[in-house]
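Asker: Got a predicted structure here, sequence first:
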Amino acid sequence: MAYSRPEVVSAVGGVIGALSAGELSLVTGRGGLSAEQLRDGLVGVEDRLRPYPDALWSWLDEHLVLVAVEGTSPVEHETVVPVWTDEGAARRGLRLRLVSVGTRGFLDARIVGVEDVDRVPEWAGFTGVSADEPAASLAMPGDNAVPERWRPALREVVSRLARGDFDGLARDGVLAPVGHPSHTMVRGGLEAYPDRLVDLPEDWWRWSDLASADHGPGRYAVVLSLWTAGQSPSRLSLEADIDDRGADDVRVQVIGAHVL
């Protein structure tokens, strides 16, 4: 697989976020279902679609099953994710095709089918973050902190996110292009959080983790806890890929933003 788990969860999040906001045009076409076909598949639940509750993301990150699609090169994958409504998990699921697009390899999730699914017991009882006040932090120090030479680049990216420079980050290739589901998911998630994002403190790196990514030499997956005006750190986390080309050439690509 040529992409990391955070990328997969981010791509799924873009689709779910667009659907729950009624923005079908963001996730239809481009080799998947048309808007009309998607509406037909969602009959009975389309008006009740909701974003995933926060706890479900961790469950998906651990249990999402990806199946390689025969005859595709580069290899594409498919997975089935639940549709969520105001009553919880529905018995309808989205079949998503995961495709790498663009020169920077942003992961795109395309809806290629809507099908019946069995409810999973672990889905019951998930609740979201209150929109009235920030919740207590659940962030924990990381096991494998990011190297010192990466920290200035990551700090600058977070600073620009805190200033709301989403379009500028997209132009610089740090964030997916405007209109891409991943861009919408990251921007929507940060703007909807019930507390204001702020710059990282001096010792932020203690709440970071990294792992080797499946993109070849010099590529790494990074998870950072983020700080807000009322939480230090907050329940927000940022997922990014690092492309370390040596010397001072360290490139950051934001993959997703989620609530722990």
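Answerer: On my side now, so go ahead. Numbering: from 1, shown residues only.
Asker: only C-alpha atoms for contact and neighbour calcs from this point on.
Answerer: Will do.
Asker: List the residues that contact residue 182.
Answerer: Contacts of residue 182 were listed using CA atoms under 8 Å, 6 or more residues apart in numbering, and they are 10-11, 13-14, 108, 176, 255-256.
Asker: So for the helix or strand hosting it, what gets flagged as buried?
Answerer: With secondary structure defined by DSSP states H and E, residue 182 is part of helix 181-192. Of the residues in helix 181-192, those with enough neighbours to count as buried (16 or more other CA atoms under 10 Å) are 181-187, 189-190.
Asker: Let's have those in JSON lines, adding distance to residue 147.
Answerer: What follows is those, written out as JSON lines (distance: CA to CA, whole Å):
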{"residue": "181", "distance to residue 147": "30"}
{"residue": "182", "distance to residue 147": "26"}
{"residue": "183", "distance to residue 147": "26"}
{"residue": "184", "distance to residue 147": "29"}
{"residue": "185", "distance to residue 147": "27"}
{"residue": "186", "distance to residue 147": "24"}
{"residue": "187", "distance to residue 147": "26"}
{"residue": "189", "distance to residue 147": "27"}
{"residue": "190", "distance to residue 147": "25"}
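Asker: Second structure for comparison follows:
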Amino acid sequence: MDHLSQRIDVPVVKDEENEIPVPSIWRPVFRNIVSAFAKGDYSLESGVDCVLAIAPDTANQIEEYIHDYGENLIELPEESWDTSVCIWMGERWDVLVDLWTEGEGRSDLVLSAKVSESKSGFIFEVYMVYVP
């Protein structure tokens, strides 16, 4: 399939008025987070560069939500970038990444995260996985 997100490099933009596609430079980090979740590593014990540690309570909630949803998460396909978005909130970006499952393909689940700038790049904080 020829997806728009594969053809263009999506820049990091500070736009408080509009949701924009997830910047290309962030996508590998989100792929690694979802890959860990798909393997049952909800606290990111295996470590993902630039991602803050996930609190045990948050990791337990993420695991419960995914388990209660009743489907197995899979790695993010390229199509997930066609519908995943972020918006600048003045000091950080709020990001929603659409998640995919074995049985459904694109699911109703989203990964909610916050991304902040730092002197060394970007810092990612997983907020929650849920059905909006």
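Answerer: Ah, there it is. Since this is a predicted model, take the numbers as computed values, not measurements.
Asker: Taking the contacts of residue 182 of the first structure together, which two end up most distant?
Answerer: Pairwise distances among the contacts of residue 182 of the first structure were taken by CA to CA; the largest, 13.5 Å, belongs to 13 and 176.
Asker: Which one's more surrounded, these two?
Answerer: The neighbour comparison of residue 13 of the first structure against residue 176 (other CA atoms under 10 Å) goes to residue 176, with 28 against 25.
Asker: Please point out which parts of the longest strand along the second structure sit buried.
Answerer: Counting residues, the longest strand found in the second structure (DSSP state E) is strand 105-118. Across strand 105-118 of the second structure, burial judged by 16+ other CA under 10 Å covers 106-107, 109-115.
Asker: Next: stretch 157-174 of the first structure.
Answerer: 157-159, 161-162, 166-167, 169-170, 173-174.
Asker: Also stretch 70-90 of the second structure?
Answerer: Under the neighbour-count criterion of 16+ other CA under 10 Å, stretch 70-90 of the second structure has 72-76, 79-81, 84-88 buried.
Asker: Among those residues, which lie within strands?
Answerer: Reading strands off the buried residues of stretch 70-90 of the second structure with DSSP E, I get 85-88.
Asker: could these be laid out in a markdown table, adding distance to residue 123 of the second structure?
Answerer: Listed next are these as a markdown table, based on distance: CA to CA, whole Å:
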| residue | distance to residue 123 of the second structure |
| --- | --- |
| 85 | 17 |
| 86 | 15 |
| 87 | 15 |
| 88 | 14 |
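Asker: starting at the chain centroid, how far to stretch 143-153 of the first structure?
Answerer: 21 Å (CA atoms, centre = their mean, to the nearest Å).
Asker: what sits against residue 60 of the first structure?
Answerer: For residue 60 of the first structure, the contact set (CA under 8 Å, 6+ apart) comprises residue 9.
Asker: do you know how far it is from residue 10 of the first structure?
Answerer: Distance of residue 60 of the first structure to residue 10 of the first structure, computed by CA to CA, to the nearest Å: 11 Å.
Asker: Repeat that for residue 180 of the first structure.
Answerer: From residue 180 of the first structure over to residue 10 of the first structure (counting by CA to CA), the distance is 11 Å.
Asker: Can you pick out the residue with more neighbours from the two?
Answerer: Counting neighbours by other CA under 10 Å for residue 180 of the first structure and for residue 10 shows that residue 10 has the greater number, 28 against 19.
Asker: Wait, a helix at the more buried one?
Answerer: Yes. When classified by DSSP: H, G, I helix; E, B strand; the rest coil, residue 10 of the first structure is found to be part of a helix.
Asker: shouldn't it be in contact with residue 259?
Answerer: No. When contacts are counted by CA atoms under 8 Å, residue 10 of the first structure is not listed as touching residue 259 (11.9 Å).
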